[in-house]
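> I would like to see how this sequence folds:
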Amino acid sequence: MRKLISILTLSLLFTTASLFAQNSGYNIKVKLQDSQDTSLLLVSYYGNTNQIKDTAYLHNGTYDFKGKEALKGGIYLVVFQNKQYFEMIVDKEQHFSMETDPADPVNKMKVKNSKDNDAFYEYMLAINKLGRKDKKLNEEYKAAEGDKTKQDELKEKIKVVNEEVKSLKLDFIDKHEGSLFANVLLASKEPDVPTILPKKEDGSDDSTYIYRYFKEHFFDGFDFADERLLRTPIYASKIKRYFTKILVQRPDSLIKESIAIIEKAKPNKETYKYCIWYFTYVSETSQIMGMDEVFVALGKKYYLTGEAYWVNDKVLSRMTKRINTLDKILIGKKAPNMIMQDTLLNLRGLHDVVADYTIVIFWDPDCGHCKHEIHELEPWYKENGEKYNTKIYGVCTDTNMVKWKGKIKEYKIQDWINVDGPRSLTPNYHDLYDIISTPTIYLLDKNKNILAKRLSWNQTTEFIKREYENALKKKNE
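Below is the predicted model of the structure:
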């Protein structure tokens, strides 16, 4: 009896150990028909980038991806040496095998021990079939140009195919609720916009309703805190589209919507981190004037309060300096004063300039683009400076006074308020005005508030003209 118990106990221990080994880490076997590749890459999506996670080498006809730690859930790519690839679902099931033909991976795919990938490829086969049908109908539609009856008939058939695609997605979501790919399909859904517009109080159609409805329902079904979605193509692309294409590109609107998304992503550390990084990065590097206001607002809320837990002291120091610099030169704020020496070594203060509009231009005598901008700006200034009550405060970035004076004469800009940046009583102009390159142009109003910045010469003059005409119109109302 004791021997029997010992054997049973030993058997149970071996079984448990075997199950534990099977369920820990990952082991994904890939077999390719007629492939000469010596190795394959396992690649993960992450935001809008790809990350190599593993390499498998050919051994006895099989490529074996294997690791002691489980992979994080997402859609992964198995990449061939010719850069072609097929996708697979990696979630709870991480011990499975896949066999296919590299020339036709979807149609020839065979999956073992992965219900997620069985369902995924069943869906892919069906959606590809509908895609081919849709393509054929659209080609026939174009070929039938001039035959309205035929085109109307084809249009109806295309509608039927589109409905079949919708039904296929909804069926998958219903059958596989909570699975990774079901969540991907949910997240990728487009809002069904109503075709009938509501009426405004005056009885006319509310033409803004479609936009408002689309915006309000754009993220229906999108789980911002599902970390798995971050490792699929949908997470980053949909957020980017919303931020850059759907939202009105005004700082107040972008700040509000960015914070709303970040807070929805907060329950998960990875999605929270990604959303904070994405919105601050995009707003800091944007070429759209005024977007630095978004960067400053998000930076203050998340970086300067310690919420960006992943950044080290060096990065945080850089971010803090950048946020504080840009915060002082946002559009609408009073421009920092500069007191610098002119060509006669007299001190000239920016805030002492009396004008309705002040153009502040930072330029370098050796800068070819500066020469071009000045040559275009100067004739306009001579002709229109008095009309628009405009002055130019030109800050030279070179310490060589002989060279500086020579360029003033050459460019015929003696009528500017010319000052030398390095000869200053006020803090370094690079830090005050975030001068990274030349030329850099700021436009100030009569109170020295920043109207616009980082403009070209023609943008500057057009801005002045528009502001002047708007002020004149308002005065005459």
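
> contacts and neighbour counts: CA atoms only from here.
Fine.

> residue 383 and residue 439: what is the separation?
For residue 383, the distance to residue 439 equals 22 Å [Cα to Cα, to the nearest Å].

> and these two? which has more neighbours close in?
residue 439 (25 against 10; other Cα atoms under 10 Å).

> that one is in contact with residue 372, isn't it?
No - the pair residue 439 / residue 372 is not scored as a contact, 9.7 Å apart, by Cα atoms under 8 Å.

> pull the number of nearby residues for residue 103.
14.

> and the one 10 residues further on, by the same measure?
Neighbour count of residue 113, defined by other Cα under 10 Å: 13.

> same question for the one 4 residues further on.
The burial metric for residue 117, expressed as a neighbour count using other Cα under 10 Å, is 24.

> can you give the contact residues for stretch 63-83?
For stretch 63-83, the surrounding residues in contact (Cα atoms under 8 Å, 6 or more residues apart in numbering) are 24-31, 37, 39-45, 54-58, 85-92, 94, 180, 227-232.

> I have a second one here; can you model it like the first so I can compare?
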Amino acid sequence: MKKYFLSLFASLLITSVFAQTTAKNAYQIRVKIDGFTEKQLFLGYYMGDKQYVMDTALVDAKGEFVFSGPEALKGGMYIVVLPPSNDFFQVLVTDKEQSFFVRTTKDKPGENVKFEGSKENSLFYDYVNYLNAKRPEAEALGKEIAEAKDNQAAKDAAQKKMDKLNEDVEKYQKDYVVKYKGTFAAAIINANINVEPPKTFDNLAEEEKNRQLWLWTRKHFFDNLNLSDNRLLRTPFLFSRLDNYVNKLSVQHPDSISVAIDTVLERLRPADEAFKYYLIHFLNSFAASKFVGMDAVYVHMSEKYYATGQANWANQEQVKKIVDNAKKLKPLLIGKTAPDIVLERNGARTMLSQLKSEYTLLYFWRYDCGHCKESMPAMKKFFEKFKDKGITLVAICVKPAQDQPECLKYIQENGLTGWYNAFDPTGRYYVQYNVETTPQMYILDNKKEIISKQVPADQLEDVMDKIIEMNKKEKENAGNK
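Next up is the predicted model:
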């Protein structure tokens, strides 16, 4: 069933707007709620995937609540919240319509609102009321289809009615957007109209059909979504739509995600406030990502936007911190050749690059590190299972030369002598591998390229099994060519 009945309109506000704002206040929203006995009311707004309270109004002698302020409200969809139930209703705000008078009821405030003088809200709630009128019919048909079960004739008859209802709703939506083009109400409706793929895809085999649908959806994802409109920043649907494009419709590889983010930001660029919000959002999201390798997205964004001055709202100290952090991370990204370091063991020195092994597990640790101690049992178990599978475990105790005897003592007491235990007498590992915390772990292939990193010790066996299996298949495929 097509989802034409938008959930974001489940509880909506119908407003009235005064012709002009007062000289004192740039915005003024008066609210009268019949049956509501509380003394305060809240005005909030949407931002990202959250809602924030921006104003509080106390009831006056007329029984009204007045939200007002000296600075105009940014365009968007706002919410009026009734304590203590937190029922709410929504209002549209544009640059031209900053003053409202709203009357509704305590019970079902979103269904009983009355307004006058606001073109945007009048248009918007004409649409909402249309959907509300169609919803009972859709629900009844949905129930009829479910209850038909094995009665195919009854199911087909009900589905035919449902298809007709959906066609009517779709036509109403499209006619509405054309008729009221240029209004904020039409922009909201248009952004939530499903873009239908070609019916010719139905003739394809299932796998190819899904592939073509995915490609088509990515190409046409923004057909109805005008990201240059700053007002959409304060709506309840924009965040989920952009998150879906970046984190679901895009291949979850750093390169693909970076391209997806660039696509979104380029479309947002004319909407300066939205561009700023989502640039910061994506940067922070991938800086804190728990998925291995996604720091490459952070590095990409730092180089493309912060290092080039496109984040012109950030102070120089912030920019420098972000850019410097990206410079530290870049040599350690998956696919890069691991920085070469000196390994001293039993008085002899060699370079990491000179070790011959199908896989090298580079493990930075300290004997006085709580997390390292917690990881040791899993690390020992892993080594016993994989030591004969082409793996060299290079364990570097990140202590200065004078503390190395304590490292060796811990190694002997905990039965870690089978590892390639070493230390870097130059101390360069600290900078080259950005070792600010321990433990840290890197999995290298036979060319010393980083193929994974920062894997929790208790997940190391599973990750290594998958790496070995993938490598085996790649060799088999290469041999068959």
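
> geometric centre of the first structure: which residue is closest?
The residue lying closest to the centre of the first structure (Cα atoms, centre = their mean) is residue 240, at 4.4 Å.

> and that residue, what's its match in the second structure?
Under the alignment (TM-score structural alignment), residue 240 of the first structure maps onto residue 243 of the second structure.

> so who does the alignment partner in the first structure of residue 415 of the second structure touch?
Mapped onto the first structure by TM-score structural alignment, residue 415 of the second structure lines up with residue 412. Contact partners of residue 412 of the first structure, counting by Cα under 8 Å, 6+ apart, are residue 378.

> before we move on, back to that, which residues do residue 439 and residue 372 of the first structure both contact?
By Cα under 8 Å, 6+ apart, no residue touches both residue 439 of the first structure and residue 372.

> need the counterpart of residue 226 of the second structure in the first structure.
So residue 226 of the second structure corresponds to residue 223, using TM-score structural alignment.

> the closest residue to residue 273 of the first structure other than its chain neighbours and residue 229 of the first structure, how far apart?
Nearest non-adjacent residue to residue 273 of the first structure, counting by Cα to Cα, 6 or more residues apart in numbering: residue 308, 7.0 Å away. Counting by Cα to Cα, the separation of residue 308 of the first structure from residue 229 of the first structure is 21 Å.

> which of the two has more neighbours?
Each of residue 308 of the first structure and residue 229 has its neighbours counted (other Cα under 10 Å); residue 229 has more, 26 against 17.

> quick one: the strand or helix carrying the more buried one to the second structure mean distance?
Here residue 229 of the first structure, judged by DSSP states H and E, is contained in helix 227-230. Once superposed with the second structure, the aligned residues differ from helix 227-230 of the first structure by a mean of 0.5 Å; criterion: mean Cα distance after the TM-score superposition for the first structure.

> how many neighbouring residues does the closest residue in space to residue 390 of the second structure that isn't next to it in sequence have?
Using Cα to Cα, 6+ apart and skipping the chain neighbours, the partner closest in space to residue 390 of the second structure is residue 358 (5.1 Å). For residue 358 of the second structure, the count of nearby residues is 15 (other Cα under 10 Å).

> residue boundaries of the helices in the second structure?
With DSSP state H, the ranges of helices along the second structure come out as 119-148, 152-179, 184-191, 206-220, 238-247, 254-268, 272-287, 295-301, 316-329, 370-386, 404-413, 429-432, 460-480.

> turn the ones you listed into a markdown table, including distance to residue 341 of the second structure.
Shown next, in a markdown table, are the helices of the second structure (distance: least, Cα to Cα, whole Å):
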| stretch | distance to residue 341 of the second structure |
| --- | --- |
| helix 119-148 | 65 |
| helix 152-179 | 63 |
| helix 184-191 | 54 |
| helix 206-220 | 44 |
| helix 238-247 | 36 |
| helix 254-268 | 27 |
| helix 272-287 | 26 |
| helix 295-301 | 22 |
| helix 316-329 | 16 |
| helix 370-386 | 21 |
| helix 404-413 | 17 |
| helix 429-432 | 6 |
| helix 460-480 | 23 |
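
> deepest-packed of those helices, please.
Among those, judged by mean count of other Cα atoms under 10 Å, the one packed with the most neighbours on average is helix 295-301 (a mean of 24).

> show me what residue 159 of the first structure lines up with in the second structure.
By TM-score structural alignment, residue 159 of the first structure lines up with residue 163.

> distance check, its match against residue 425 of the second structure.
From residue 163 of the second structure to residue 425 of the second structure the distance is 74 Å (Cα to Cα).

> try residue 475 of the second structure
Applying Cα to Cα, the value for residue 475 of the second structure to residue 425 of the second structure is 38 Å.

> count of neighbours near the match of residue 226 of the second structure?
By the criterion of other Cα under 10 Å, residue 223 of the first structure has 17 neighbours.

> quick one, what contacts the closest residue to it other than its chain neighbours?
Excluding its sequence neighbours, the residue lying closest to residue 223 of the first structure (Cα to Cα, 6+ apart) is residue 187, at 7.1 Å. Residues near residue 187 of the first structure by Cα under 8 Å, 6+ apart: 219-223, 234-235.

> do that again at 7 Å, thanks
Residue 187 of the first structure sits next to 219, 221-222 when contact means Cα atoms under 7 Å, 6 or more residues apart in numbering.

> show me the subset of those residues that the second structure keeps too.
Checking the contacts of residue 187 of the first structure against the second structure (both residues aligned by TM-score structural alignment, their matches' Cα atoms under 7 Å), the contacts still present are 221-222.

> now the contacts of residue 187 of the first structure in TSV, with neighbour count and distance to residue 340 of the first structure?
Listed next are the contacts of residue 187 of the first structure as TSV, based on neighbours: other Cα atoms under 10 Å; distance: Cα to Cα, whole Å:
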residue	neighbour count	distance to residue 340 of the first structure
219	20	53
221	15	58
222	19	55
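
> from the contacts of residue 187 of the first structure, pick the one nearest residue 421 of the first structure.
Top of the list for closeness to residue 421 of the first structure, among these and by Cα to Cα, is residue 219 at 49.5 Å.

> so how far is residue 225 of the first structure from the nearest residue to that closest one once chain neighbours are set aside?
Nearest residue to residue 219 of the first structure, sequence neighbours excluded (Cα to Cα, 6+ apart): residue 187, at 7.0 Å. Plainly put, residue 187 of the first structure is 12 Å away from residue 225 of the first structure if you go by Cα to Cα.
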